[in-house]
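J.: The following comprises the amino acid sequence and a computationally predicted model.
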Amino acid sequence: MARLHHWSLILILLHTSGICYGINILSWWGYLTENELKVIEAKCSTKIYFDEYYSNDEFLRRVRKDDYSIIIFSSVVYNFVSDLVKNQSVSLSKSRSEYNYYLLKEFKKKNFPQNIGIFSVSYTGFLYDQNNFNLDTNDEIEDIFRKAEGKVISILDDHIESLNLLQNLNTKKEINSVVNSFSNLLNNKTVFITNYNDKIVKNKNFAFSFTWMGEALYRIKKYNDYKFYIHPKMNYLSVDLISAIKNDNKTKCVIDTLLNKDFLNNILASNFYISPYSDLLKLNIKNSGLDWIKIPDKNEYNLKSNIWQRIKINLKN
């Protein structure tokens, strides 16, 4: 869920012919910079190559195609890669022991294997232009969408998070019923489904973007007059995990360096996401909670993906 950096294209050009000898990382777009990688390469005496992806579905298409050493991914796709990460001998116990106390309590409930850690934490909410859109903290989610009629909005291309906007979502209903319910939220608006909203927020008719915290705070820093609101009914943590799926010493050195407290704090500060080492209770985020977004099983994930594709097709028609 990282913020996009245009110079990352340069790094992708380094990796155009498949996996190379060295440490191979699959990561969300924009998390890692060339300078950060050079520091790790020097410390671990190795070469790092990495691929980047824009969405969870893209991650799932790519994760088994090449021979990765380390993967960074949303917790919601964990059940699709649990077989890849189990029974690996690399232990992240040192970094895990330093997590925020309350976050660590939640983490332990998941019973992840020893080679999985938290890379970043985020909230999801509404980035809006306060000069062009009147969002009241008493608004229900349906009210927020109703107020945006005739305006431009964007929604995350993430079926697990975005379908949570339907507060009474029941995937046991006929698919058409769920699709129609969500489509009703989008009626009479110009809707973009995307994880990158920079051009959209500059539209003179922009109302809001349902987006991750990092994207929102970056826009707020870059432009004036924007605010970020976390709705009480969307009060959960979105968590990106990191895992070593190779057991060699170079992989262990790279992942340990990435998860060094000061090193990771600096990476995430530049991306406007929360470090697992942060004191979450002191962050100035209203309505914030510590419950993780639900990790779906494969059937639920695929069912919601099917619903989401139908919704996107409806938007194009």
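T.: Yes, it's here.
J.: C-alpha only now, for contacts and for neighbours.
T.: Noted.
J.: quick one: what helix or strand has Leu241 in it?
T.: Take DSSP states H and E as the rule and Leu241 turns out to sit in strand 238-244.
J.: Past that strand, which element shows up next along the chain?
T.: Using DSSP H and E, the helix or strand that follows strand 238-244 towards the C-terminus is helix 249-258.
J.: Can you point out the buried residues in that following helix?
T.: Using 16 or more other CA atoms under 10 Å as the burial criterion, the residues of helix 249-258 that qualify are 250-258.
J.: of these, closest to Arg219?
T.: Proximity of these to Arg219 was ranked by CA to CA; the top entry is Leu258 with 25.9 Å.
J.: OK, contacts around that closest one?
T.: Taking CA atoms under 8 Å, 6 or more residues apart in numbering as the criterion, Leu258 is in contact with 40, 264.
J.: any idea how far it is from Asn249?
T.: Counting by CA to CA, to the nearest Å, the separation of Leu258 from Asn249 is 14 Å.
J.: buried set for the helix or strand Lys105 falls within?
T.: Assigned by DSSP H and E, Lys105 belongs to helix 101-109. Under the neighbour-count criterion of 16+ other CA under 10 Å, helix 101-109 has 103-104, 107 buried.
J.: Structure two is appended below for comparative analysis:
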Amino acid sequence: MQLLFWSITKSYNEADYEENLAKLASINVDAANDFKLHMPKFFCRAFLGPAIKTDAITSNIAETFNGFIIQAWTKHLPYMLEDIRTSLVERLVVKRQAMIKATGVLCPRIQSKLEFEKTKAAECEVHRSSEIHFNVSYILDQLVVNLDDRSCTYRKCDMTSIPCCHAVACIYFVEKEPELYVDSSYFKDTYMSVYAGLIPPIQGERHWPKVSQCIAPPPIKIGPRRPRKNLIKDPHENPKKSGTMTRTWIEMTFSLCQLKGNNKRKFPNKDNVQPAEPAPKRARGRPRKDAQATPATQPPTAS
């Protein structure tokens, strides 16, 4: 049900949300009810407002930064801050140099998303209602697009400020370029202005000014056990394989009776069940070429 969960949370409008939730309810009603109890209006795209201009519903950006500075966690405070500062200095330079190489008006990743929407726009059928209002038919669905407000019934372009395939079809219908309807925050010039600032370099400790007073650091309190280095993971996340969940709550099958929900420990008639005969094992080694050949005659024996 993990894929159904993500399909529900990533639905851009309430119609898709209700449809995907009904698919989950058809498989497991209790799971659908539990999903509603966790207040989906705070983490589902269908209920998020378009003012933020993003469709992110996870904390991946925070986890990425935590992984970026994970080596600095084990050091004392001044050295930890120095490691974070040097890492950010290098990151700002790398981001600026990477964007300088871009030749388009938009950022490369935003341009690739827009190109994907352009390919899907060929499947849309546009019906013009006015100069700015359009009806778009797409895979047995009918949506309304407003080019002035840059809004669509699907709500994807409302949240991301990147034209979806329905809006791209309408933009092509009025003979304009979709890049003109992308929000200015995704332009290359805006990106360069964000990374234009720099963090000034700092001299080493040897070159700091000397003071006559004795400045002692605060006492270090060492807690019990080994200090934590790894991130706090989900309770059901597999510790050996990052990003994968354990087999918790998976319905098991007993090998003898082949029924779901049973296992060797809880099955009441496990002593009376006859196990199936195992398949014959293949002989080890390479078969001999003369295994099929048998001598036709026996050699004569001496009388």
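T.: Nice, I can see it. Just so we're clear, the structure is a prediction, and the values are computed from it rather than from any experiment.
J.: Fetch the TM-score of the aligned pair.
T.: The TM-score (TM-score structural alignment, normalised by the length of structure 2) is 0.21; 109 aligned residues with a CA RMSD of 6.4 Å.
J.: picking up where we left off before, next helix or strand past the helix holding Lys105 of structure 1?
T.: Heading C-terminal from helix 101-109 of structure 1 (DSSP H and E), you reach strand 116-122.
J.: what helices or strands is whichever helix or strand comes after that following strand leaning on?
T.: Tracing the chain C-terminally past strand 116-122 of structure 1 and defining elements by DSSP H and E, one meets strand 124-129 next. In this structure, strand 124-129 of structure 1 packs against strand 206-212, helix 213-222, strand 226-229, with contacts taken as 3 or more CA pairs under 8 Å, 6 or more residues apart in numbering; DSSP states H and E.
J.: Tell me which of the ones you listed sits most buried.
T.: Taking mean count of other CA atoms under 10 Å as the contact definition, the stretch among these with the greatest mean neighbour count is strand 206-212, which reaches a mean of 27.
J.: tell me the angle that one makes with strand 116-122.
T.: Calculated by axes from the mean of the first three to the mean of the last three CA atoms, to 10 degrees, strand 206-212 of structure 1 forms an angle of 160 degrees with strand 116-122.
J.: Strand 206-212 of structure 1 packs against which elements?
T.: Partner elements for strand 206-212 of structure 1 (3+ CA pairs under 8 Å, 6+ apart): strand 124-129, strand 152-155, helix 198-201.
J.: Serialize these to TSV and add fields for distance to Leu11 of structure 1.
T.: Compiled in TSV, those are given as follows (distance: least, CA to CA, whole Å):
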stretch	distance to Leu11 of structure 1
strand 124-129	28
strand 152-155	28
helix 198-201	21
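J.: do you know which of these lies nearest Ile141 of structure 1?
T.: Proximity to Ile141 of structure 1 (CA to CA) singles out strand 124-129 among these, at 10.1 Å.
J.: Show the subsequent helix or strand relative to that closest one.
T.: helix 141-147.
J.: how close does Lys120 of structure 2 sit to Cys165 of structure 2?
T.: Between Lys120 of structure 2 and Cys165 of structure 2 the computed distance is 6 Å (CA to CA).
J.: Who has more neighbours out of those two?
T.: Cys165 (26 against 15; other CA atoms under 10 Å).
J.: The more buried one against Glu117, yeah?
T.: Yes: applying CA atoms under 8 Å, one finds Cys165 of structure 2 in contact with Glu117, separated by 4.6 Å.
J.: and Asp51 of structure 1, how many neighbours does it have?
T.: Here the neighbour count serves as a burial measure; for Asp51 of structure 1 (other CA under 10 Å) it reads 24.
J.: actually Ile144 of structure 1, not the one I typed
T.: Should you count by other CA under 10 Å, Ile144 of structure 1 turns out to have 20 residues around it.
J.: I figured Tyr226 of structure 1 hits Val201, correct?
T.: No: if you go by CA under 8 Å, Tyr226 of structure 1 and Val201 don't touch, sitting 9.1 Å apart.
J.: Would you confirm that Cys253 of structure 1 contacts Ile48?
T.: No: shown here, Cys253 of structure 1 and Ile48 do not form a contact pair, counting by CA under 8 Å, at 11.7 Å.
J.: Show me the contact partners of the lengthiest helix in structure 1.
T.: When every helix of structure 1 is counted residue by residue (DSSP state H), the longest turns out to be helix 298-316. Counting by CA under 8 Å, 6+ apart, the neighbours of helix 298-316 of structure 1 from elsewhere in the structure are 79-80, 159-160, 163, 171, 175, 178-179, 182-183, 191, 193.
J.: Of these, which belong to helices?
T.: Using DSSP H to define helices, the subset of these located there is 79-80, 159-160, 175, 178-179, 182-183.
J.: Can you convert these into a markdown table and add a column each for neighbour count?
T.: Formatted as a markdown table, those follow (neighbours: other CA atoms under 10 Å):
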| residue | neighbour count |
| --- | --- |
| Asn79 | 14 |
| Phe80 | 14 |
| His159 | 22 |
| Ile160 | 22 |
| Ile175 | 16 |
| Val178 | 23 |
| Val179 | 19 |
| Phe182 | 18 |
| Ser183 | 15 |
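J.: Same list, these, but as a markdown table with distance to Lys221 of structure 1 please.
T.: What follows is these, written out as a markdown table (distance: CA to CA, whole Å):
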| residue | distance to Lys221 of structure 1 |
| --- | --- |
| Asn79 | 36 |
| Phe80 | 36 |
| His159 | 27 |
| Ile160 | 28 |
| Ile175 | 40 |
| Val178 | 36 |
| Val179 | 35 |
| Phe182 | 31 |
| Ser183 | 32 |
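J.: Ile141 of structure 1: which of those is nearest?
T.: Within the set of these, Phe182 lies nearest Ile141 of structure 1; the separation is 11.9 Å, counting by CA to CA.
J.: what's the spacing between that closest one and Tyr78 of structure 1?
T.: 26 Å.
J.: All set, thanks.
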